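A.B. asks: Provided below are the primary sequence and the corresponding predicted coordinates.
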Amino acid sequence: MLLLAPGVAAQTVVPVARPSGAAVADTLRGGWYPWDPYQYQDFRRGVALLTGFDIEIERAIARIMGLEIDLPLREWEPYLAAIAAGTADIAAGATKSEERERYAYFSKPYRTETNVLIVRRGASARLPVATVDEMLEAFAKQKFRLGVIGGYVYADKRINTFIADPANKDRIVAVETDSRNLQNLLGGVIDGFLADRVSAATTAWRRNEASLIEEHPLRVSTDIHFMLSRASQTPERVGRIDAAIDQLKGSGEFHRIAPVYVMPVLTNQTIDTGWFRLLVFLGTVAFALSGVLLAHEGRYTVFAAMLLAVLPAVGGGIVRDLLLQREPIGIVRHPDTLLIVFGTVLAGMLIIRGAALLQAGPSARHLVLPAALASRSIEVTDAVGLAAFTVTGVVVVLDAGVQPLWLWGPIAAVLTSAFGGLMRDLFRHDRVVANLRGELYAEIAFVWGLAFALFLDWEGDRLQAQEIAFGVAVTVAGAFLSRMIAISHRTKGWRFS
């Protein structure tokens, strides 16, 4: 299935031979086309900055070769025609095909793409298919309205034949970008569209619509190359590009670029799910309740109770974002967290007042067990929050593009999960700061944050969403179980004596 790379469908590209003995210029005439996160313009700082995985790899290769590179915005089909005519020299993100090899050289693969059918959440069950043939047969039977990118060549000839068949033209909707396909899907214009899974996930993530769609389990992967014009380039230059790719991977620079542009999408795709959001919610409530209980014990005002609840819930995240220079900071991006904290404080105060009234009456003897159960429930949900915020801290470092991940990942994990509690205790002017003298807590966040960061560093060359999801689950489970073991054994943290 599946969209593997831009291609030519609507026009025939005529190759132009490079004159024998002609000089090869020291500037590579390239280009870019919208293909987030591989090639896109970043407007976050108010200025359009051309960047992306392919763009940064292309620039790094040009730098290694001692060449300049020109990257104007191009439409894909005219871009291919320019490659054939020799008025453009290089294009990134290309899939090798027999037609293209008539007018272009191809470098060795520098990455892979995995492609999927994107449908609305829950719709995959209506397409119980495991092969391309079964998928196309289901499309025909169900009169499936399929979104495609106009002018792109798909990996399997059967798919291209299906799209080109006049009998299917009324059910094929061709557009320019994945963003438009996503709009059509959510607007009911189409039933699904073919896309590179990373590009589709990025588009949905940036539009805050990832929860509305899902990938069909059927997927295909392919190698991605640089494509060079036979009319303006030589096999010797292709060999130099191959050597530059090897140098990039050998030096670790390729490994550093991948996490910045692709890894954040894959990890956010995992944590932007119902089960992880539930863990974050439970952890936020537990952190806020800890502040409510302390305010009750100290007979603080309502404002102080709010502050004691807010600090452990969001204080560490604020410090983390300021340290990483994240714009805007997380609490501004997601103000719903504050609403959860405020609601928890109000609910907690009502419950405490109600319990106090019952304690003064004949039902007081029945409150011992519920109070103990409530205390243990807060400990459990607090451990859930520790685990979830440990993962969140590392993912924020990925989003911010801060390196090295193995250093800043665990630091951000500790800040996100434990530093807010430390700020709360300092605010109370306790002689003994609980977060520094209690059971293992920040140490757990650091160790599991480090483990998760090292895993993501290793995963940088693989970029497999299923493996990343597994890594997130293991980190959450490991941090949670570590905290519960520390609670059950009342293990003390490392201390100087």
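C.D. replies: Thanks, I have the structure now.
A.B. asks: could you use CA atoms for every contact and neighbour count after this?
C.D. replies: Will do.
A.B. asks: next, the buried residues of the longest strand along the chain.
C.D. replies: Counting residues, the longest strand found in the chain (DSSP state E) is strand 213-229. For strand 213-229, the neighbour count (16 or more other CA atoms under 10 Å) marks 213-216, 218-229 as buried.
A.B. asks: stretch 323-336 too?
C.D. replies: With burial defined by 16+ other CA under 10 Å, the residues of stretch 323-336 counted as buried are 324, 326, 329, 330.
A.B. asks: and residue 114, which of the three is it?
C.D. replies: With DSSP: H, G, I helix; E, B strand; the rest coil as the basis, residue 114 sits in strand.
A.B. asks: okay, one more to line up with it:
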Amino acid sequence: MFYFILDILGTIAFAISGVMVAMDKKLDVFGVFIVAFVTAVGGGTLRDVLIGQTPLFWLKDLTYIVTIIGAVIVAVVFRSRMSYFKRSLLLFDTLGIGLYTLVGVEKGLAVGLSPIMCVALGTITACFGGVTRDILCNEIPVIFRREIYATACILGGFGFFILRQLPLEETYSYATAILIIIVIRLLAVKFKLALPNIYKST
């Protein structure tokens, strides 16, 4: 049940981030929904394909479609209250990667993958929806820039496996790992932390 709640919360966060990017690009209603949809399910779709779980999760359970539709409606109706676009987008995108990383890790554990592969699967789950969103909206995906993005997912994922070795309830391990990802991402943005640039300035 806890895993399902994480999945739904991640779906809401990513759907809203997709709506915000689409509205910034002034897409029509159909375009807004499509961008929100691929942002919310893109990473999970690739994850399920990689581990051979078919039908895909959103084909088996209409809860995801209903959740995305609801998130789109709420985000559109209250768009005027999201006055600081970039700040709001950062918040929902960060919540999304935190939640979806652990959803992907859980999926990996369920099929017996090693910790490293679980973290890789969690990072894919968290990042690929945003990559698809940015490509559709003609933006360079955040994961391909110098920003601390996928790195936060990786650190949070490994943090989860370290926490599992402690005498804690697994729920606390999940929650703490999600918090690690969110804090790393927000601190990286606040203090403009970035990965080293391999290109020399000319």
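C.D. replies: Arrived safely. Quick caveat, the model's predicted, so the values are computed rather than measured.
A.B. asks: give me the TM-score for this pair.
C.D. replies: Once superposed, the chains reach a TM-score of 0.83 (TM-score structural alignment, normalised by the length of the second structure), with 199 aligned residues with a CA RMSD of 2.6 Å.
A.B. asks: nearest to residue 492 of the first structure among the buried residues of stretch 323-336 of the first structure?
C.D. replies: Nearest to residue 492 of the first structure among these, counting by CA to CA, is residue 324 at 30.6 Å.
A.B. asks: so what does that closest one match up with in the second structure?
C.D. replies: Using TM-score structural alignment as the criterion, residue 324 of the first structure maps onto residue 51 of the second structure.
A.B. asks: check which element follows the longest helix seen in the second structure along the chain.
C.D. replies: Using DSSP state H, we find that the single longest helix of the second structure is helix 85-110. Using DSSP states H and E, the helix or strand that follows helix 85-110 of the second structure in sequence is helix 115-136.
A.B. asks: buried by neighbour count: which residues of the longest helix of the second structure qualify?
C.D. replies: 85, 89, 91-109.
A.B. asks: list the residues that contact the residue mapped onto residue 12 of the second structure from the first structure.
C.D. replies: Aligning on TM-score structural alignment places residue 12 of the second structure opposite residue 285 in the first structure. By CA atoms under 8 Å, 6 or more residues apart in numbering, the contact set of residue 285 of the first structure is 313, 340, 341, 344, 381.
A.B. asks: against residue 341 of the first structure, how distant is residue 285 of the first structure?
C.D. replies: Using CA to CA, to the nearest Å, one gets 7 Å for the distance from residue 285 of the first structure to residue 341 of the first structure.
A.B. asks: before we move on, back to that, helix 115-136 and the longest helix of the second structure, what's the angle between them?
C.D. replies: Angular relation of helix 85-110 of the second structure and helix 115-136 on a 0 to 180 degree scale: 140 degrees, by axes from the mean of the first three to the mean of the last three CA atoms, to 10 degrees.
A.B. asks: can you give me the helices in the second structure?
C.D. replies: In the second structure, the helices defined using DSSP H lie at 2-24, 29-51, 57-60, 63-77, 85-110, 115-136, 150-163, 170-190.
A.B. asks: with the first structure overlaid, report how far the shortest one is off on average.
C.D. replies: Superposed on the first structure, helix 57-60 of the second structure shows a mean distance of 2.6 Å to its aligned residues (mean CA distance after the TM-score superposition for the first structure).
A.B. asks: which helices and strands does that helix pack with?
C.D. replies: Packing partners of helix 57-60 of the second structure (3 or more CA pairs under 8 Å, 6 or more residues apart in numbering; DSSP states H and E): helix 29-51.
A.B. asks: who's in contact with residue 186 of the second structure?
C.D. replies: Shown in contact with residue 186 of the second structure (CA under 8 Å, 6+ apart): residue 94.
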